[in-house]
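Q: Fold the stuff below for me.
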Amino acid sequence: MNTQHGNNNPYNQDNETTWLNWDLLQENQDIFRFFKRMIAFRKTHPSLGRTHFWREDIH
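A: As a prediction, the model looks like this:
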């Protein structure tokens, strides 16, 4: 729901390239709710974000 118009390196941009239009939050409430819940899910399941293989931990 946010384009950078082909710019794949926006880290030093402080302009419309990287700004989010929060006025669209109500219109896009479903996608916002989805990602909010996915972030909460990842925080409650830290093994999903590991940097090493975790097959040994599954029983």
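Q: CA atoms for contacts and neighbours, from now on please.
A: Noted.
Q: Report the secondary structure element holding residue 37.
A: If you go by DSSP states H and E, residue 37 is part of helix 29-44.
Q: Could I get the buried residue list for that helix?
A: Buried residues in helix 29-44, counted by 16 or more other Cα atoms under 10 Å: none are found.
Q: just checking, what packs against that helix?
A: Helices and strands touching helix 29-44, by 3 or more Cα pairs under 8 Å, 6 or more residues apart in numbering; DSSP states H and E: there are none.
Q: Distance of residue 29 relative to residue 41?
A: Distance, residue 29 to residue 41, using Cα to Cα, to the nearest Å: 18 Å.
Q: Let's compare: structure for the following, please.
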Amino acid sequence: MLSGLLYAKCPQLLEAKCFRAGVELILTSPADTLTIGAVKDASRRGWSVHAAAAA
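A: This is a model prediction of the structure:
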């Protein structure tokens, strides 16, 4: 139960820190990370799509 409460609070804390620092926070769906990794990093760096999504 305690770990669930901390996990739920993490995105709120991150958003508040970014706001105070003047940094734009762009939220993406976890399903989109594979596509983003494939488009931006995989072919350019010679990585597999899965390695690029994890980076």
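Q: TM-score of the superposed pair?
A: The TM-score (TM-score structural alignment, normalised by the length of structure 2) is 0.31; 23 aligned residues with a Cα RMSD of 2.4 Å.
Q: ranges for the helices of structure 2?
A: With DSSP state H, the ranges of helices along structure 2 come out as 2-21, 32-37, 43-45, 49-54.
Q: now those in TSV, with mean neighbour count?
A: Listed next are the helices of structure 2 as TSV, based on neighbours: other Cα atoms under 10 Å:
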stretch	mean neighbour count
helix 2-21	10
helix 32-37	16
helix 43-45	10
helix 49-54	16
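Q: so residue 49 of structure 2 makes contact with residue 33?
A: No - using Cα atoms under 8 Å, residue 49 of structure 2 is not in contact with residue 33, being 9.7 Å away.
Q: Mutual contacts of the two, please.
A: Common neighbours of residue 49 of structure 2 and residue 33, using Cα atoms under 8 Å, 6 or more residues apart in numbering, do not exist here.
Q: could you measure residue 40 of structure 1 against residue 29 of structure 1, distance?
A: Look at residue 40 of structure 1 and residue 29 of structure 1: by Cα to Cα, they are 16 Å apart.
Q: now do residue 39 of structure 1
A: Where residue 29 of structure 1 is concerned, residue 39 of structure 1 sits at a distance of 15 Å (Cα to Cα).
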